[in-house]
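Colleague: got a sequence here, can you model it:
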Amino acid sequence: MIKWLLRSMTELSSRKWISRITGKFAQSTASRRFISRFASTYGIKIEEAEKPLSQYKTLNEFFTRRLKPGLREVHESEDSLVSPVDALITGAGAINSGTIVNVKGQDYTIDELLNRSPRTANYMNGYYIVLYLSPTDYHRIHTPVSGRVVEREHIAGRVYPVNDFGLRHMRRVLSRNERLITYMQHQTGETAVVKVGAMNVSSIQYVQPLKSEMLKGEELAYFEFGSTVVLLLEDGNFTPRANGLLGKKVRMGERLGSLQGS
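Modeller: Okay, here's the model as predicted:
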């Protein structure tokens, strides 16, 4: 009964207009008074922020903050795939005949996640990594590889929560929520960076100006409030690191594994 009630409330709160209202408040100067309380509630490391709290004009500006230079080291090996975000890895493994198996008890198809893109064929037996960003985390998204951006796609959708409850109890959240997908061609293949919107997220924004060629670790986009990034690696193109991925807390620039030609 309680689970049904929570699910119903979440369904109602997943409407985009509710997220827009929340987003507009977070972008208003009236939200400034909540910055310190927000940082304290979520244990955010304010000493890592690019600017002092007093210099952020809105809650959204603080939430999408940059870090002080040099706080995240990007793994330099040419064949490494690095984490694009500070996050908890909530799913990782081989893609089996186009299906991502058991992400918090649910299966997803690559076809639905990528909105039936022709590029789906590249990932049918590849590898996936799901990275969840909590409100505590730094919310800028960086490139996991060096290479060329070959396609960008925006998919309109709902804004269900992507936390543990949402992934377990809401139906197929990752493929129903709003998504911004970046396909990057690197020296051994292609990688899809799928940015998934979440409840109370007003938008996912690309960093401007848009670039066609990007180096590993460059700023790609940012979330306005918490969400999830799904990395998809082509068939035969990725070997995960030896110390494992699932359940690990990672930082932007940290090595996740090695890329190789198929």
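Colleague: from now on I want contacts and neighbour counts done on CA atoms only, so please keep to that.
Modeller: OK.
Colleague: just the buried positions in the host helix or strand of residue 7, please.
Modeller: Using DSSP states H and E, residue 7 maps to helix 2-13. Within helix 2-13, the residues that count as buried by 16 or more other Cα atoms under 10 Å are 7, 10, 13.
Colleague: another one to check against the first:
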Amino acid sequence: MSTRHLTLQDRFRRAGWAHAHDDVLRKWIHGAVAEVLVGHRSKEELLPVVADFQDFIEANSDIYMGFHQMFEEQPETSVVAAVKDYKTLCKVFNKLIQEAPFYGDIGPPFYMVLSGCMNTQGGFTTFLNEKLNKHFKEMWGVWAEYLESPASRSVLTGEDGGWFNPTALTALVENFDGLRFEQIFACDPAAEYYGYKSWDDFFVRTFQPGIRTVQFPDNPNIINAACESELYHLATNVQERDQFWIKGEPYSLLDMLNQDELARDFVGGTVFQGFLSVTGYHRWHAPVTGTIVKIVEVPGTYFAQSPATLGENVSDNPYLGGLAFITSLTTRQLIFIEADDSRIGLMCFMSVGMTEVSTCEATVKVGQHVNRGDELGMFHFGGSTHCLVFREETRLQFFDNANKPGSMIAVRGAIAGILDN
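Modeller: All right, here's what the predicted structure looks like:
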């Protein structure tokens, strides 16, 4: 395994996307399975949306076979092997869809449950199915309704597993130079739940005035960061079509940009991709000043893992080592911006869902003019990687703080300079 991959694996864990160690995840999985098979949830009826999902599996022979295959191919020694079949999976889903994520060391819960299945050929083939992904979307829609309800605030406490316990608060402010949570984010620490109306309200929290302002606002030669993220990959001379399913993670523009008529404008250009922390800030901001010319919603997959990583040790979270791959398949949103600066011209901000809810919400409209740093939209729980796509004609010099995998990128910070053509 490469040094780059090891470095990023550590950062994925710190960002909340991977479990701390196998014993933590194994204990959590066993506990969840025991709760739904023999515990207080063993007699619980499946919610209609989960029952529909199970019926879909059983009514479609190819899907039914695929779910059997993925569990058969999952090693018995797998850290998530306690989930042994699709019926147990549905019961665990039924539990999780009625809960808000707690703060802890396991990573996103649905991804953790499915990580073993995703790492098999049976899982890869099955999770590409369009109808199956529509059922996933329906389930995440029900979960999203719960996460937007007051009931989801049960985890917004200072108790173990709560998002305001001392360990969690330390993680939430890690990159803010010693500032306290209430100094960074809009909230009321004297109020119950810090004043947040729901789990989702907390997840998409906003900054206090003066936090993460635009760096070098008066310098017209700057590209600013769209998201609070860590650099995953920086690629140049990106091809119109490439084999995005092989090792080396080439980007394939036509696939990334959903065969859009504007995709060919970016052939030979640059892709800057970063991933967000579960504990971080989840709103997006304009990297350039310009006009929104097009917004495209792209339905896609939720749990398809790169075939180049199938069969790797599931404890190393191979899915996370193929984030370039998912830019071509996963549910995502494209925001095309025509920059006022002709040296930039057309560019694209691309929000990409990683597992779970994967809701990408634009807060701008076509025809709207935005300045560098203005809000473009937000991820709700599950969305977690993004790309900036530039044309070949746009000559950029990326700064040292934004050109190495794992680099911490502050939203609205300067990431590149624009060079004259």
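Colleague: that older thread, what's the next helix or strand after the helix holding residue 7 of the first structure aligned against in the second structure?
Modeller: Per DSSP H and E, the first helix or strand lying C-terminal to helix 2-13 of the first structure is helix 16-26. In the comparison with the second structure, helix 16-26 of the first structure aligns to the range 137-147 (TM-score structural alignment).
Colleague: distance from that stretch to the middle of the chain?
Modeller: How far stretch 137-147 of the second structure lies from its chain's middle: 16 Å, per Cα atoms, centre = their mean, to the nearest Å.
Colleague: likewise stretch 107-127 of the first structure?
Modeller: 17 Å.
Colleague: which residues of the second structure does it align to?
Modeller: Going by TM-score structural alignment: stretch 107-127 of the first structure matches residues 250-270.
Colleague: how far does the matching stretch stretch from start to finish?
Modeller: 12 Å (Cα to Cα, to the nearest Å).
Colleague: same question for stretch 9-25 of the second structure.
Modeller: End-to-end distance of stretch 9-25 of the second structure (Cα to Cα): 16 Å.
Colleague: for residue 151 of the first structure, see how far away the spatially closest residue to residue 260 of the first structure that is not a sequence neighbour is.
Modeller: In this structure, residue 260 of the first structure finds its nearest non-sequential neighbour in residue 237, 5.0 Å apart by Cα to Cα, 6 or more residues apart in numbering. According to Cα to Cα, residue 237 of the first structure stands 19 Å off from residue 151 of the first structure.
Colleague: what of residue 144 of the first structure?
Modeller: Applying Cα to Cα, the value for residue 144 of the first structure to residue 151 of the first structure is 16 Å.
Colleague: who's more crowded, these two?
Modeller: A count of neighbours by other Cα atoms under 10 Å puts residue 144 above the other of residue 144 of the first structure and residue 151, at 30 against 12.
Colleague: map the more buried one onto the second structure.
Modeller: Aligned partner of residue 144 of the first structure by TM-score structural alignment: residue 287.
Colleague: isn't that match up against residue 221?
Modeller: No - contact criterion Cα atoms under 8 Å: residue 287 of the second structure and residue 221 do not qualify, at 11.5 Å.
Colleague: which positions within stretch 209-222 of the second structure qualify as buried?
Modeller: 212, 214, 215, 217, 221, 222.
Colleague: need these in CSV (columns: secondary structure).
Modeller: Compiled in CSV, these are given as follows (DSSP: H, G, I helix; E, B strand; the rest coil):
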residue, secondary structure
212, coil
214, coil
215, coil
217, coil
221, coil
222, strand
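Colleague: which residue is nearest the centroid of the first structure?
Modeller: Residue closest to the average C-alpha location in the first structure (Cα atoms, centre = their mean): residue 229, at 2.3 Å.
Colleague: does it really touch residue 198, like I thought?
Modeller: No - counting by Cα under 8 Å, residue 229 of the first structure stays clear of residue 198, with 10.9 Å between them.
Colleague: ok, which pair from the buried residues of stretch 209-222 of the second structure is furthest apart?
Modeller: 212 and 221 (19.0 Å; Cα to Cα).
Colleague: map residue 217 of the first structure onto the second structure.
Modeller: Per TM-score structural alignment, residue 217 of the first structure is aligned with residue 373.
Colleague: count of residues packed around residue 198 of the second structure?
Modeller: That count, for residue 198 of the second structure with other Cα under 10 Å as the rule, works out to 21.
Colleague: specify the local secondary structure of the residue nearest to the centre of the first structure.
Modeller: strand.
Colleague: leaving out the residues flanking it, which one is nearest to the match of residue 144 of the first structure?
Modeller: residue 224 (4.5 Å).
Colleague: trace the one you found over to the first structure, please.
Modeller: Aligned partner of residue 224 of the second structure by TM-score structural alignment: residue 82.
Colleague: same check, this time on residue 362 of the second structure
Modeller: Match for residue 362 of the second structure (TM-score structural alignment): residue 206.
Colleague: show me where the stretch 301-421 of the second structure has its strands.
Modeller: Along the stretch 301-421 of the second structure, counting by DSSP state E, counting those that start in this stretch, strands occupy 332-339, 346-353, 360-362, 369-370, 375-379, 383-390, 396-398, 408-409, 414-418.
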